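Visitor: pasting a predicted model and its sequence here:
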Amino acid sequence: MYDFCVVGGGIVGLSTAKALYERYPNAKVLLVEKERQLARHQTGHNSGVIHSGIYYKPGSYKARFARQGNQSMKEFCQKYQIEHDICGKVIVATKQEELPLLDNLYQRGIENELDVCKIGKEELQEIEPHVNGVAAIKVAAAGIVNYKQVSEKLGEIIRDSGGDIRLGTKVEGITESHDEITIETSKGTYKTRFLINCAGLHSDRVTNMAGYKTDVKIVPFRGEYYKLVPEKRHLVKNLIYPVPNPKFPFLGVHFTRMIGGEVDAGPNAVLGFKREGYRKTDFNLKDFSEVMRYPGFWKLASKFWGEGIEEMLRSVSKARFVASLQELIPEIQAEDLIPAPAGVRAQALKTDGSMVDDFYIIPGERSIHICNAPSPAATASIEIGKEIVRQIAAQPHLTEAASF
């Protein structure tokens, strides 16, 4: 019998297991992951940005977790000597009509208590000489890291604390009773006093498996990237973002210097035909059918059909993708870009067609389900883990009689 079972070996699940041991050092913790390695999906395909939290509504989980997570992630990397760089970023207005949106974003940064400043064209040129912009916001706290390395260190900490990590173990059934939970997996049956669902792209399915019906469904959006060829990496010093479209819930194509020195350009955001589909040709009938039958998707599509078409055009036309990048860096040419691995974002969508914009946590009797953990989940992962454990500790009937 385990005290806790965490489903999902991404950075949120790993951070949660670590937080459990920090609060309950004598607990028996099991983490199950269906892949044969940790951080295989959203975490392993992450752009590697340590976000500041400037975009998020003040008072939201996102804003709080991002600001606190930015600091705790930096401290974690320093403590365990994981390479990272707090290089800062610029959010760039490329035309005069974007200036009011830039001012709104600056005010949001101030409300979120961030170190931000507005800069003009000359100072922007000093920071990013090749960028086209009329003004920008400089965000000092943003940085870069390899989240797969962070996840590997988290796994090591969990094992050293006495935790069991079972890879290649897919959850196939969950039965929750008054005093325990039985978990059927591809590698046998486990019992636990409490279950934490951090299954990411499959979090809604695990929630349903545990007997909880929700008003959300995970809809996968694939983000496609290019990389700058090595001889053109000098065009980007650190992190360059556009002013986001306030009507569309994605940040737009941007430039990201990676820890290894590579520079990613992207992503777009197109509907994925498979929850774990990283290639344009990937298709899963079950995943696709669920989306097509879900009324919330069609309500979303009717609202954002214009933006959706533009994203799809960028997917099939490199010239369209390049044109978007040239708004920020006019020197970029098609021959400067080579295809890079894509990522998939697990977006929770409600039946009314609205995207769940914040972290979405559903409590059960002996379980807790993280049904939406969008960006900045990697940045905020350590803080999310602490919050999940805090919510568990707030239910005394779960811990009073426990052995730990």
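Guide: Received it, and whenever you're ready, just let me know what you need.

Visitor: use CA for all of it now, contacts and neighbours both
Guide: Will do.

Visitor: okay, the residue nearest to residue 145 when sequence neighbours are not counted and residue 257: tell me how far apart.
Guide: Excluding its sequence neighbours, the residue lying closest to residue 145 (CA to CA, 6 or more residues apart in numbering) is residue 84, at 4.6 Å. Applying CA to CA, to the nearest Å, the value for residue 84 to residue 257 is 11 Å.

Visitor: show me which of the two is the more surrounded one.
Guide: Just comparing residue 84 and residue 257: by other CA atoms under 10 Å the higher neighbour count belongs to residue 257, 25 against 20.

Visitor: what about residue 324, helix or strand, and which?
Guide: Per DSSP states H and E: residue 324 is located in helix 318-326.

Visitor: surely residue 353 touches residue 302?
Guide: No: contact between residue 353 and residue 302 fails when scored by CA atoms under 8 Å: they sit 9.1 Å apart.

Visitor: in terms of neighbours, single out the busier of those two.
Guide: When neighbours are counted by other CA under 10 Å, residue 353 and residue 302 differ, and residue 353 comes out ahead with 18 against 11.

Visitor: residues touching that one, list them.
Guide: 295-300 (CA atoms under 8 Å, 6 or more residues apart in numbering).

Visitor: just the buried residues from those residues, in ChimeraX please.
Guide: Only the buried members of these end up in this ChimeraX selection, burial being decided by 16 or more other CA atoms under 10 Å:
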select :295,296,297,298,299,300
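
Visitor: which ones among the contacts of residue 353 lie within helices?
Guide: In helices, defined here by DSSP state H, the members of these are 295-300.

Visitor: helices and strands around the longest helix that the chain contains, which ones?
Guide: Assignment by DSSP H gives helix 61-79 as the longest helix of the chain. For helix 61-79, the elements it packs on are helix 377-393, judged by 3 or more CA pairs under 8 Å, 6 or more residues apart in numbering; DSSP states H and E.

Visitor: next up, a second structure to put side by side with the first:
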Amino acid sequence: MSVIVLEKEARLAAHQTGRNSGVIHAGVYYAPGSLKARFCVDGARDTLAFAREYAIPFEQCGKLIVATGEDQKERLKVLHERSKQNGLETEMIGAAELKRREPNIRGTEAVYVPSTGIVDYTKITEMMAKLVAEAGGSVITGCEVQDIQEGPSSVTVKTQGETVRARHLIACAGVMADRLTRMCGLKTDFRIVPFRGEYYRLAPKHDHVVRHLIYPVPDPALPFLGVHLTRMIGGYVTVGPNAVLAFGREAYLRTSFNVRDVAEMVAYPGFRKVIRRYFRSGADEMWNSISRRRYLALCQRYCPGLELSDLEPYRAGIRAQAVLRDGTLLHDFLIEGTQRTIHVCNAPSPAATSAMPIARHIVDHAVTRWSFEPDTHRVPVPQA
């Protein structure tokens, strides 16, 4: 088969892939047997192998999940047991050992996850695009999809720049995933709700404040992990992200507002149920976003030496969160399709880590679903 990749932006990895924390997740948090658990463990191995093969800088610095109070110890033990069920080697360490390993971190107990790493996912994406081209495929940027028409023998995709007809379509559209499913007439019961994750970069004097990635113990009543300290491949440290409702699918600034996106969210019953269910925590996140002092306090729980002047501006990211009509936040990966299309409907973190297992899963699904004729190829359709 010949393959063509259509990218909406003028460059690759402009959104979720290039705006995440750069962590190669190990698979600690995810329910045993879920797609997330399976794909994350396999994906960490695949990502490290890919980085080694193509000389992409990475580091397996390990992660410490730190309990800062007695009320978190039991949850920490649950995470330790879950990581073992997912096939990971982890270690419980006490306060003294935590202090020895991380002198600037305060905690009562921690789980050490040695397999966690960091990488630049933009560089991985660029290398994948190069490999596509070398294999005879095409990656075309600046092609925002405007319409999709599926026929009995082909799929026609209309973009800003050209119209493409192909035998099959795989859609990995992130925050636009639900809109592409609707273009294809796929009967799905979800909408994408964007949450902005805001980061700060620590001042250069703190480039070596930690040796590992430092994570809090997640609250099972809340949908996101919480603010953590992340060493980056560039040699600096970031703190974040929080999780603030974004008023647009690409609303990276607090002042950004997209009328269409907000109108769609408000009209969807599932979104209104989510707001009611998480109103208090959502309000707290909003205040943490507005107030740097409140944001700093989240970091000082386990890194008390940080000061307000240490928080420097850094790029934000958007998490594309699928929400069901009943208000359920869909946490696992969701992949659905029609006769000639496959859609990655929900791919939250650790989707970057899991990219290659997701790809294998899609290919295996496609092989059983589609009949690949020898003359399968892309047919450009001239613009009217």
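Guide: Sure, I can see it. Fair warning: this is a prediction, and the values are worked out from it, not measured in the lab.

Visitor: all helices for the stretch 151-300 of the second structure, in order.
Guide: 177-183, 259-267, 269-277, 279-290, 292-300 (DSSP state H, counting those that start in this stretch).

Visitor: would a markdown table of those helices with distance to residue 5 of the second structure be doable?
Guide: Below are the helices of the stretch 151-300 of the second structure laid out as a markdown table (distance: least, CA to CA, whole Å):
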| stretch | distance to residue 5 of the second structure |
| --- | --- |
| helix 177-183 | 15 |
| helix 259-267 | 25 |
| helix 269-277 | 32 |
| helix 279-290 | 36 |
| helix 292-300 | 39 |
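
Visitor: residues contacting the counterpart of residue 321 of the first structure in the second structure?
Guide: In the second structure, the residue matched to residue 321 of the first structure (TM-score structural alignment) is residue 295. Residue 295 of the second structure is in contact with 288-289, counting by CA under 8 Å, 6+ apart.

Visitor: also the one 3 residues further on?
Guide: Taking CA under 8 Å, 6+ apart as the definition of contact, the neighbours of residue 298 of the second structure are residue 227.

Visitor: again with residue 83 of the first structure
Guide: Here residue 83 of the first structure is in contact with 77, 145-146, 259 (criterion: CA under 8 Å, 6+ apart).

Visitor: and which of those is nearest residue 245 of the first structure?
Guide: residue 145 (26.2 Å; CA to CA).

Visitor: how close does the aligned partner of the closest one in the second structure get to residue 272 of the second structure?
Guide: Structural alignment (TM-score structural alignment) places residue 145 of the first structure against residue 119 in the second structure. Separation of residue 119 of the second structure from residue 272 of the second structure (CA to CA) stands at 37 Å.

Visitor: swap in residue 162 of the second structure?
Guide: Taken as CA to CA, the span from residue 162 of the second structure to residue 272 of the second structure is 38 Å.

Visitor: can you get me a residue count around the match of residue 145 of the first structure?
Guide: For residue 119 of the second structure, using other CA under 10 Å, the count is 24.

Visitor: quick one: it and residue 233 touch, right?
Guide: Yes: here residue 119 of the second structure reaches residue 233: they are 6.0 Å apart, a contact under CA under 8 Å.

Visitor: where do the contact lists of these two overlap?
Guide: Common neighbours of residue 119 of the second structure and residue 233 (CA under 8 Å, 6+ apart) are 22, 57-59.

Visitor: ok, these vs residue 362 of the second structure, which is closest?
Guide: Distances from residue 362 of the second structure to these, taken by CA to CA, are shortest for residue 22, at 23.6 Å.

Visitor: how about the closest one, what's its partner in the first structure?
Guide: In the first structure, residue 22 of the second structure lands on residue 48 (TM-score structural alignment).

Visitor: contacting residues around that match?
Guide: Applying CA under 8 Å, 6+ apart, the residues near residue 48 of the first structure are 144-147, 258-259.

Visitor: pull up the overlap in contacts between residue 84 and residue 257 of the first structure.
Guide: With CA under 8 Å, 6+ apart, residue 84 of the first structure and residue 257 have common neighbours residue 144.

Visitor: quick one: classify residue 4 of the first structure as helix, strand or coil.
Guide: strand (DSSP: H, G, I helix; E, B strand; the rest coil).

Visitor: against residue 181 of the first structure, how distant is it?
Guide: In terms of CA to CA, residue 4 of the first structure sits 10 Å off from residue 181 of the first structure.

Visitor: next one: residue 130 of the first structure
Guide: Taken as CA to CA, the span from residue 130 of the first structure to residue 181 of the first structure is 57 Å.

Visitor: which one of the two has more residues nearby?
Guide: residue 181 (23 against 18).

Visitor: wait, what's in contact with residue 187 of the second structure?
Guide: residue 181.

Visitor: that one -> the first structure?
Guide: With TM-score structural alignment as the criterion, residue 187 of the second structure matches residue 213.
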